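Trainee: here are the coordinates; sequence isn't available:
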């Protein structure tokens, strides 16, 4: 059992957890999305590319230049991305804090498996509620505004999916997304344990620094991401499809047509993207949380 470490010991504004957690999550989701949205566009374009072997877009840098020059859409879909990330992080941190309180021992300690299951429960709930937003986001970011059938706006996307695919269309890619919850569970567990380890080794009166938060968030993200990236590929392919297709069929097509390397398309830019996003998210979350709490 380990007691959840406090990042900063200074007294904040004293708002209750039910206010602090969602506000910190919403702010973190907003800032991280504004900074890394162009890289998100590149990641999704690479994930849904069907060319065997070397990606037809060439390097990520070339893709970035092509999108900017030919489409002018580096920030296409920003609105839905901001809404999705703000909603997801705000809801996740609120639920995670609440679930931790429910299972914590009298002294406030939480076991390693407790961290994992509470973050998993919060992640599953968040994934189910926000999946429609990610379907719209994937389709908007994977197409140029001039592409035939592209959604001109977020609301048009919702209307088109509901009319042509029904309510089930909003749940596309949910199963891989739920599988991907394990990524978040491992990340949060690693992050909490790193914080706990650091707190035990601090001298009296010392506090965790912003550099600690950056290092711990980056390390936990890398560790969790190594084994879960293929699920993201499958999820993006399912969500980008307009017809009915399941995760097993996507796996067969990927392996048969594009080879095993297809499950790791976009891994390099995704790794580059998620580290800044993760560090910004957790640094913002911890800062706002400590200020309001």
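Mentor: Happy to help now that I have it. Small disclaimer: the values here were computed from a predicted structure and weren't measured. Residues are numbered from 1 along each chain as shown.

Trainee: contacts, neighbours, all on C-alpha from now
Mentor: Fine.

Trainee: quick one: the helices in this protein?
Mentor: Remark: helices assigned in the chain by DSSP state H are 17-48, 60-66, 78-103, 112-141, 154-165, 174-200, 210-225, 229-240, 247-253, 267-292.

Trainee: for the last one, list every residue counted as buried.
Mentor: Neighbour counts over helix 267-292 (16 or more other CA atoms under 10 Å) mark 267, 269-271, 273-292 as buried.

Trainee: with adjacent residues omitted, what lies nearest to residue 152?
Mentor: residue 145 (6.4 Å; CA to CA, 6 or more residues apart in numbering).

Trainee: next up, the contacts around that neighbour.
Mentor: 71, 73, 76, 151, 152 (CA atoms under 8 Å, 6 or more residues apart in numbering).

Trainee: can you lay out those as CSV showing distance to residue 60 and neighbour count?
Mentor: What follows is those, written out as CSV (distance: CA to CA, whole Å; neighbours: other CA atoms under 10 Å):
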residue, distance to residue 60, neighbour count
71, 16, 15
73, 15, 19
76, 17, 22
151, 24, 23
152, 25, 15
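
Trainee: structure two is appended below for comparative analysis:
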């Protein structure tokens, strides 16, 4: 319960802080080669959205963003810590074993992908809706109803396969994060690695937590970024318009049809060049690095305070 609450609070804080940069990242990722909007660069896009759409534009999709982050972090940390203990007990490996961290990250990520993907789809749609789109979702519940009615239940799981590929991200990040915590904790307390107690959480300074989270996040983000662009393209692509077409509820299909990961990558590379797979990367790094630092620092601080009560 402690892990779930600490995870939820970390997700809440991160969701609010990074929302404007989330909007910019998704807009850049989803921009086709021929676009009337023509966003260009992180800060110019941030300024343009603020000018044309105001504060509301920068925080478009805030509700699903907060809900997604909160649910995702709550579920992820609760299952991650539980899986660590379970894997350690069933394999006789120590809690600080990289195999335990990797296995826990894998299983927790699978649970979160299956459970939270509909929220991420809605969040992405609401972030990309603007004056050029015919569709408009008034709220999370309206988006749920509208997507299911017009496109079917499976549309809430668009981009599911790329999301599974994204599991590589926590598989890289969290074993690194756990290892960095141990190394930095030992350095701060002038102790040796062989003296570390795997059954006790590492005690780190604020700087130690931030360093561990930021460095591990940066490495994972750069390596696994292309899957995010592919997922965004698939999630924002809508089902063909049906006979119930209405200017108020229907959506416009993307200019370039995307059908599966391989074809999506091929279309993007042919139409836009290989650099299109890294669209929005600077924005993503500016967004995710502080987000990871804030999120994990919040998680560790809340967890430590709860254990001291």
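Mentor: Structure received. Small disclaimer: the values here were computed from a predicted structure and weren't measured.

Trainee: follow-up on the earlier one: and of the helices of the first structure, who's closest to residue 259 of the first structure?
Mentor: Of all those, it is helix 247-253 that lies closest to residue 259 of the first structure, at 8.9 Å by CA to CA.

Trainee: in the second structure, which residue range corresponds to the closest one?
Mentor: Using TM-score structural alignment, helix 247-253 of the first structure corresponds to residues 261-267 of the second structure.

Trainee: list the buried ones in that stretch?
Mentor: In terms of neighbour count (16+ other CA under 10 Å), stretch 261-267 of the second structure has its buried residues at 261, 264, 265, 267.

Trainee: now render the contacts of residue 145 of the first structure as JSON lines, adding distance to residue 95 of the first structure.
Mentor: Shown next, in JSON lines, are these (distance: CA to CA, whole Å):
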{"residue": "71", "distance to residue 95 of the first structure": "39"}
{"residue": "73", "distance to residue 95 of the first structure": "34"}
{"residue": "76", "distance to residue 95 of the first structure": "30"}
{"residue": "151", "distance to residue 95 of the first structure": "32"}
{"residue": "152", "distance to residue 95 of the first structure": "33"}
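
Trainee: out of the residues you listed, who's nearest residue 182 of the first structure?
Mentor: Using CA to CA, the contacts of residue 145 of the first structure come closest to residue 182 of the first structure at residue 76, 29.2 Å.

Trainee: hang on, the closest one packs against residue 140?
Mentor: Yes - counting by CA atoms under 8 Å, residue 140 is a contact partner of residue 76 of the first structure at 7.1 Å.

Trainee: corresponding residue for residue 175 of the first structure in the second structure?
Mentor: Checking TM-score structural alignment: residue 175 of the first structure goes with residue 161.

Trainee: list the contacts for its match?
Mentor: residue 261.

Trainee: distance of it relative to residue 8 of the second structure?
Mentor: Taking CA to CA, to the nearest Å as the measure, residue 161 of the second structure falls 25 Å from residue 8 of the second structure.

Trainee: and for residue 131 of the second structure?
Mentor: 33 Å.

Trainee: what do you get for residue 191 of the second structure?
Mentor: Note on residue 191 of the second structure: its distance to residue 8 of the second structure, by CA to CA, is 33 Å.

Trainee: ok, those two, which is more surrounded?
Mentor: Taking other CA atoms under 10 Å, residue 191 of the second structure and residue 8 do not tie; residue 8 has more neighbours (27 against 12).

Trainee: what do we get in the first structure for the more buried one?
Mentor: So residue 8 of the second structure corresponds to residue 26, using TM-score structural alignment.

Trainee: what sits against its match?
Mentor: Residue 26 of the first structure makes contact with 85, 86, 87, 89, 90, according to CA under 8 Å, 6+ apart.

Trainee: now render those residues as CSV, adding distance to residue 201 of the first structure and neighbour count.
Mentor: Formatted as CSV, the contacts of residue 26 of the first structure follow (distance: CA to CA, whole Å; neighbours: other CA under 10 Å):
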residue, distance to residue 201 of the first structure, neighbour count
85, 34, 23
86, 34, 24
87, 35, 20
89, 30, 25
90, 31, 23
